[in-house]
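Any chance you could fold what I've pasted below:
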Amino acid sequence: MDSRDSLRHQGMRKRLVEGIRIKGVRDPRVLDAIAKVPRHLFMDSSFIQFAYKDQAFPIGAGQTISQPFTVAFQTQLLDVQPNEKVLEVGTGSGYQAAVLVEMGATVFTIERQRELYLKVQQLLPEIGYHPKFFYGDGYKGLPTYGPFDKIIITAGAPVLPEELLQQLRVGGVLVAPIGPSEKQVMYKVTRNSEDEFEKEKHLQRVHKTEHGTYCG
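Take a look at the predicted model:
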């Protein structure tokens, strides 16, 4: 256990998890991962006292750490299984990547903001999480490393990126907030065959993601 993760922090996470459960996230594996990842270590010192509030907060480079409910909701839709290859588009703070690693996934994560990319490369291994880091345009994906079992986009996109859809294996799932800011819809897309994709919309209230908002 990281020495900076006290019993007080663990108790605060327990209360956070209960709040997320009440809001509708029921997958015990997701809730267990949220309970284990020390969110306060991902936040700027000026916001650390708010680490276990269900809110998004600034992390630098004009970005935010996602609302915990958003992370839990997207992860539940993704239905991550141990040892699956997961591509994350938008590393941001690294919090979502840590949750995926905690669930046993092999995580490939891409960040386009160099400041955040360099910061998270140091932070995550320091606290015991070892995804594979990449710097660049996440919407192009990582075709050399695909196909992926799951793909998660933490930043709102105007449309579903075709290049990412083509990097899903048949049977794979992509989860992403799509649409203009403040009107984003959370999509779950399942690749049923080489050329057939099933799309589901998940509509709730607006929530903060690493790089914007979604109505998920």
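
contacts, neighbours, all on C-alpha from now
Noted.

Okay, buried residues for the lengthiest helix in the chain please.
As assigned by DSSP state H, the longest helix anywhere in the chain is helix 7-22. Neighbour-count burial for helix 7-22 flags His9, Gln10, Arg13, Lys14, Leu16, Val17, Gly19, Ile20, Arg21 (criterion: 16 or more other Cα atoms under 10 Å).

Next, format the residues you listed as CSV and append distance to Lys188.
Supplementary listing: those in CSV, determined by distance: Cα to Cα, whole Å:
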residue, distance to Lys188
His9, 32
Gln10, 31
Arg13, 27
Lys14, 28
Leu16, 25
Val17, 23
Gly19, 23
Ile20, 20
Arg21, 20
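
which one of the residues you listed sits closest to Thr209?
Nearest to Thr209, judged by Cα to Cα, of the buried residues of helix 7-22 is Ile20 at 15.4 Å.

before we move on, back to that, now find how far off-centre the longest helix of the chain is within its chain.
19 Å (Cα atoms, centre = their mean, to the nearest Å).

I have a second one here; can you model it like the first so I can compare?
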Amino acid sequence: MKDTNKHQGLRNQLAKQLQEKGITDKNVLDAIKKIPRHLFLNSSFVDFAYQDKAFPIGAGQTISQPYTVAFQSELLQVEKDHKVLEIGTGSGYQTAVLVTLGAKVFTIERQNELFKKTSRLLPTLGYRPKLFVFGDGYIGLEKEAPFDSIIVTAGAPIIPQALLSQLKIGGRLVIPVGDDIQIMTLLVRKNETQFEKTEFGDFRFVPLLENKN
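This is a model prediction of the structure:
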């Protein structure tokens, strides 16, 4: 499968669509324009890759819709060389966005099928996270903490305390919280004990799973 001028044109259209939906971060929009989303999808969905939709990727998981990826990425406020922890690697598309934004990405996936598939795929496409771990996202990655930001790409019924404790002062946690429908939630660490919380409306994610390894 190749990346063609036609795909590039579709990506440009997608970025324009996301801008019209309210995404303003130029770096995020540029990342959406650069990354060949069709190469992260199962072949049966390739023709629909640049629609603003989620698609199944196996193991009961999905690749998030581009608007959701862009929205979460924008909330993170990624700067070059930021240490970012991603909970739920999935297809690797969000990982690629973070790498393209210049982050040092530490990413965790707990579905072995996806872990194997994505750990092979990302390097072949030129996206190299700092560390790719098969493990439980609920407990984060304490040995690599603290992080400038943490992104959770699955619906969490609660905000895991371990993730809050692994943020730097001033660090940002972006997490969809809830059971059937999630509220996109941003927590900014103000000091050792205090977090500022902002909520951004309803989204739908597959559930964040724990203790399956």
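
so where in the second structure does the longest helix of the first structure end up aligned?
Aligned using TM-score structural alignment, helix 7-22 of the first structure spans residues 5-20 in the second structure.

Have a look at how far, on average, the matching stretch is from the first structure.
Following superposition, stretch 5-20 of the second structure is found to deviate from the first structure by 0.4 Å on average (mean Cα distance after the TM-score superposition for the first structure).

Can you give the contact residues for that stretch?
With contact meaning Cα atoms under 8 Å, 6 or more residues apart in numbering, stretch 5-20 of the second structure is reached by Leu29, Asp30, Ile32, Lys33, Lys34, Pro36, Tyr50, Gln51, Asp52, Pro66, Tyr67, Ala70.

what's the burial count for the fourth one?
What that stands for is Lys33 of the second structure. 20 (other Cα atoms under 10 Å).

And it, how close does it get to Leu125 of the second structure?
Distance, Lys33 of the second structure to Leu125 of the second structure, by Cα to Cα, to the nearest Å: 15 Å.

before we move on, what about the fifth one?
Taking Cα to Cα as the criterion, Lys34 of the second structure is separated from Leu125 of the second structure by 12 Å.

cool, the last one as well?
From Ala70 of the second structure over to Leu125 of the second structure the distance is 20 Å, taken as Cα to Cα.

again with the first one
Using Cα to Cα, one gets 19 Å for the distance from Leu29 of the second structure to Leu125 of the second structure.

Between those two, which is the more surrounded one?
Using other Cα under 10 Å as the criterion, Leu29 of the second structure and Leu125 rank with Leu29 on top: 22 against 13.

Enumerate every residue touching the spatially most central residue of the first structure.
In the first structure, the C-alpha nearest the mean C-alpha coordinate belongs to Gln96, at 3.4 Å (Cα atoms, centre = their mean). Gln96 of the first structure is in contact with Val71, counting by Cα under 8 Å, 6+ apart.

Tell me the counterpart of it in the second structure.
So, by TM-score structural alignment, Gln96 of the first structure is matched to Gln94.

After alignment, which residue of the first structure pairs with Asp81 of the second structure?
Counting by TM-score structural alignment, the partner of Asp81 of the second structure is Asn83.

Just the element for that match, please.
Under DSSP states H and E, no helix or strand contains Asn83 of the first structure.

Check the gap between it and Gln184 of the first structure for me.
Applying Cα to Cα to Asn83 of the first structure and Gln184 of the first structure gives a distance of 30 Å.

out of the two, which sits in the busier spot?
Neighbours were tallied for Asn83 of the first structure and for Gln184 using other Cα under 10 Å; the higher tally belongs to Gln184 (23 against 13).

Wait, that one touches Thr213, no?
Yes. Counting by Cα atoms under 8 Å, Gln184 of the first structure does reach Thr213; the two are 6.8 Å apart.

Give the residues shared as contacts by the two.
Gly156, Pro177, Val206.

residue ranges for the strands of the second structure, please.
55-58, 61-63, 83-87, 104-109, 131-134, 147-152, 167-177, 182-189, 195-203 (DSSP state E).

which of those strands sits most buried?
Sort the strands of the second structure by mean neighbour count, taking mean count of other Cα atoms under 10 Å, and strand 83-87 sits at the top with a mean of 27.

Translate Leu118 of the first structure into the numbering of the second structure.
Using TM-score structural alignment, Leu118 of the first structure sits opposite Lys116 in the second structure.

For that match, give its distance to Thr62 of the second structure.
Lys116 of the second structure is 16 Å from Thr62 of the second structure, by Cα to Cα.

and what of Leu186 of the second structure?
For Leu186 of the second structure, the distance to Thr62 of the second structure - Cα to Cα - is 22 Å.

Kindly report the same for Gly92 of the second structure.
Between Gly92 of the second structure and Thr62 of the second structure the distance is 11 Å, computed by Cα to Cα.

can you check Gly135 of the second structure too?
Counting by Cα to Cα, the gap from Gly135 of the second structure to Thr62 of the second structure is 18 Å.
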